[in-house]
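Colleague: Pasting the sequence and the predicted model now:
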Amino acid sequence: MLKIPVSIHDDLIAHAREGFPLEVCGILGGADDTVSAIYRMTNTDASNEHFMMEPREQFSVVKDLRAKGLAMLAIYHSHPETPARPSREDIRLALTPQVSHVIVSLANPGEPVVKSYKINDGNVEPEPLETI
């Protein structure tokens, strides 16, 4: 189970809305199963169908997480017009099985949906997500 504070959950949705109609992406850090930090990243693909994080930003985030004694718990991105479930491309590019994949859907802008998944070797498992 992934636990996300309300403030970070709200920031995920805000980031998705600010980036609309393009996908946004980022990293969630924390300890154990509880998120305590959000890092908004640049989607270098600037696409509404896929994302690619800027490598230098990723390196800086990993460095900052280590300095704070935190771990990368999740990679997040938005689906501006589709449901909060991994696309074929999301599954193909999920190369870190120990990290959760959080998706923010704006398919219904009045009711954003945030879901989490574990993706390992092409297998997708929904992961319980608790807002704390």
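Modeller: Arrived safely. From a predicted model like this one, the values you see are computed outputs, not experimental measurements. Numbers count the residues shown, from 1 in each chain.

Colleague: drop to CA atoms for contacts and neighbour counts, all remaining ones
Modeller: Noted.

Colleague: Just the element for the residue nearest in space to the middle of the chain, please.
Modeller: The residue at the geometric middle of the chain, judged as the C-alpha nearest the mean C-alpha position with C-alpha atoms, centre = their mean, is Tyr76 (0.7 Å). Counting by DSSP states H and E, the element that carries Tyr76 is strand 71-79.

Colleague: any idea which helix or strand comes after that strand?
Modeller: If you walk from strand 71-79 toward the C-terminus, the next helix or strand you reach (DSSP H and E) is helix 88-92.

Colleague: Identify the residues contacting that following helix?
Modeller: Here helix 88-92 makes contact (C-alpha atoms under 8 Å, 6 or more residues apart in numbering) with 50, 119, 122-124.

Colleague: Use this one as the comparison:
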Amino acid sequence: MLTITQALYDQIVAHARKDHPDEACGVVAGPAGSDRPERFIPMLNAAMSPTFYEFDSGDLLRLYRELDDRDEDPVVIYHSHTATEAYPSRTDISYANEPGAHYVLVSTADTDGLGEFQFRSYRIVDGEVTEEEVKVVQAY
């Protein structure tokens, strides 16, 4: 289960809406080994595409150096889908290389008639996708 604060949830959704119609992407870092997302890190979608996201290689290198320096892990890796439901695509699955991370997808498309977006979380390990519950809390 992903437990995330309302503030972080709101920041991820706001980023997805701001970048629409392009996909938004980013990371929420937390203390190494804690599985507790704490620090919101919006990233630039280097692909600048409504159907694909890609972290800039230089930005990604800087991010991982910063995570190492701060003794943090990428607890949440998020991106948006602008025209489809919040479910990992084949490309998303192939690029999922952090087995300990929660992969959050936000859909900014109204694909199910339930509202403007969906916020869903998955574990992706060795190509296998498992949806998990999302618990939004005011504070940890």
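Modeller: Received it, and whenever you're ready, just let me know what you need. Because the structure is predicted, anything quoted here is derived from the model rather than measured.

Colleague: Quick TM-score on the pair, please.
Modeller: Structural agreement between the two chains, given as a TM-score (TM-score structural alignment, normalised by the length of structure 1), stands at 0.91; 132 aligned residues with a C-alpha RMSD of 1.6 Å.

Colleague: circling back to that earlier point, identify the residues contacting the equivalent of the residue nearest to the centre of structure 1 over in structure 2.
Modeller: In the superposition onto structure 2, Tyr76 of structure 1 corresponds to Tyr78 when matched by TM-score structural alignment. For Tyr78 of structure 2, the contacting residues are 12, 25-28, 103-106, taking C-alpha under 8 Å, 6+ apart as the criterion.

Colleague: Pull out the buried members of the contacts of helix 88-92 of structure 1.
Modeller: When the contacts of helix 88-92 of structure 1 are checked for burial by 16 or more other C-alpha atoms under 10 Å, the buried set is 50, 119.

Colleague: and the contacts of helix 88-92 of structure 1, which two are the farthest apart?
Modeller: Farthest-apart pair in those is His50 and Asn123; separation 19.2 Å (C-alpha to C-alpha).

Colleague: follow-up on the earlier one: next one: the strand holding Tyr76 of structure 1 to chain centre, how far?
Modeller: Here the centre of mass of C-alpha atoms in strand 71-79 of structure 1, compared against the chain's by C-alpha atoms, centre = their mean, to the nearest Å, lies 2 Å away.

Colleague: Return the mean post-superposition distance for it against structure 2.
Modeller: Relative to structure 2, and after both are superposed, strand 71-79 of structure 1 has an average distance of 0.8 Å to its aligned residues, where the measure is mean C-alpha distance after the TM-score superposition for structure 1.

Colleague: thinking again about what came up before, for the nearest residue to the residue nearest to the centre of structure 1 once chain neighbours are set aside, helix, strand, or coil?
Modeller: If you skip the residues right next to it in sequence, Tyr76 of structure 1 has Val102 as its closest partner in space, 4.5 Å away by C-alpha to C-alpha, 6 or more residues apart in numbering. Assigned state for Val102 of structure 1: strand (three-state reduction, DSSP: H, G, I helix; E, B strand; the rest coil).
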